[in-house]
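S.K.: generate a structure from the sequence data that follows.
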Amino acid sequence: MASEKEKMLNEKPYLASDDELATERLFSQSLCFEINHIPPAKIENRNKLYQKLLGSTGKKFHIEIPFYCDYGYNIEIGENFYSNYNCTILDCAKVKIGDNVMLAPNVSIFTAGHPIDAEMRNTGLEYAIPVSIGNNVWIGGNSVINPGVKIGDNTVIGSGSVVTKDIPANVIAAGNPCKVIREITNEDKHFYFRKRKFEE
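M.R.: As a prediction, the model looks like this:
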């Protein structure tokens, strides 16, 4: 018979109140608490704890505090990852983040969800579906990435977006629910903000 952890990792309904999972969340919460209370200048100390907490990291990454997650071991971040303040990742399933990804303040990534039916929800069952974010992605502040979402390479997600469905590569997308606004083109190389051009 599958354990609740095995069910969780295999995208099946599971009980989060399970003792093994509760113990693992407490370990993660304790590490997050320690990380979030390290003085800002002690980056090396903080990064060593992030490497202990997370499933895998690139050699170069920077995560501002505070940072919160459920388990940590389900989070994989690539090279040159940057997360601004107050990132929350509910990593009951795998969260895979590519190289050169930037998260603005208050980005939340959720793999966990609950049944729609109230009677089933009240049993304590929940589920977890993986999230995947490609290379060179920028996610704007206060955005929410929901369970099962895949975001393609080079894409920009506008601030305040609620991403409920997959977003392709090489686009700007925004809104609630998040939708593609337009493709990113070579013309975008000339501008840093709206119609403001880079100096030649």
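S.K.: from here on, contacts and neighbour counts on C-alpha atoms
M.R.: Noted.
S.K.: so residue 26 is in which element?
M.R.: Assigned by DSSP states H and E, residue 26 belongs to helix 19-36.
S.K.: how many degrees apart are the helix or strand just after that helix and helix 19-36 in direction?
M.R.: Downstream of helix 19-36, the first helix or strand assigned by DSSP H and E is helix 43-53. In terms of direction (axes from the mean of the first three to the mean of the last three CA atoms, to 10 degrees), helix 43-53 departs from helix 19-36 by 170 degrees.
S.K.: what comes up buried for helix 43-53?
M.R.: 46, 47, 50, 53 (16 or more other CA atoms under 10 Å).
S.K.: how much space between the first one and residue 63?
M.R.: Taking CA to CA, to the nearest Å as the measure, residue 46 falls 9 Å from residue 63.
S.K.: one more to put side by side:
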Amino acid sequence: MQGKKARQKLLKTFNDTSPDELDKRSIILRELLSTLGQRAVIEPPFFCDYGYNIHIGDNFYANFNCVVLDCAEVTIGDNVFLGPGVQIYTATHPLVAEERNTGLEAAKPIVLGDSVWIGGGAIINPGLTIGRGTTIGSGSVVTKNIPPNVFAAGNPCKVIRYLG
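M.R.: Coordinates of the predicted model:
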């Protein structure tokens, strides 16, 4: 496992690639991330804490400016698509100021099931699962688990309707 500076350098190298350097991007991502499936594309710029806590399935696409704070495991299924500016946060802090001021931190894993689509600018909070086949609307703030095969949106994100 690489040190933090080495990972940051890898991420900078990835983010500095040109559009015709797809093979170079793939090589860097395979070194940075724990698991990267076949036909997985991440558009730079991309930001993460560690990389080694990220597991990505096949046929994945992340548009520009995605952030994954992977202090805990982030598991992303097959056929998952992230719009631009999606943010996935495993990191959390105490709500009580006195506890937070001590520097106490925690992290909770996130799971995105197969065939999930997250609209641009959505935020996925710590410890959540988004079920298979679900679509999350752009700009949503997901604060609770979302079941499979639904369209959910809003702040806080709520199920709008069930899909076929």
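S.K.: relative to residue 70 of the first structure, which of the buried residues of helix 43-53 of the first structure is nearest.
M.R.: Closest approach between the buried residues of helix 43-53 of the first structure and residue 70 of the first structure, by CA to CA: residue 53, at 10.3 Å.
S.K.: which one in the second structure is aligned with that closest one?
M.R.: With TM-score structural alignment as the criterion, residue 53 of the first structure lines up with residue 32 in the second structure.
S.K.: rewinding a little: for the helix holding residue 26 of the first structure, packing partners?
M.R.: Identification of packing neighbours for helix 19-36 of the first structure by 3 or more CA pairs under 8 Å, 6 or more residues apart in numbering; DSSP states H and E yields helix 4-9, helix 43-53, strand 67-69.
S.K.: in the second structure, what range does whichever helix or strand comes after the shortest one match?
M.R.: On the C-terminal side of strand 67-69 of the first structure, the nearest following helix or strand under DSSP H and E is strand 75-77. Strand 75-77 of the first structure corresponds to residues 54-56 in the second structure, going by TM-score structural alignment.
S.K.: could you do stretch 35-43 of the first structure as well?
M.R.: Against the second structure, stretch 35-43 of the first structure falls on residues 14-22 (TM-score structural alignment).
S.K.: repeat that for stretch 143-157 of the first structure.
M.R.: Counting by TM-score structural alignment, stretch 143-157 of the first structure corresponds to residues 122-136.
S.K.: contact partners of the matching stretch?
M.R.: Residues from elsewhere that reach stretch 122-136 of the second structure (CA atoms under 8 Å, 6 or more residues apart in numbering): 85-92, 107-119, 137-153, 163.
S.K.: swap the cut-off to 6 Å and go again
M.R.: 86-90, 108-119, 138-143, 145-153 (CA atoms under 6 Å, 6 or more residues apart in numbering).
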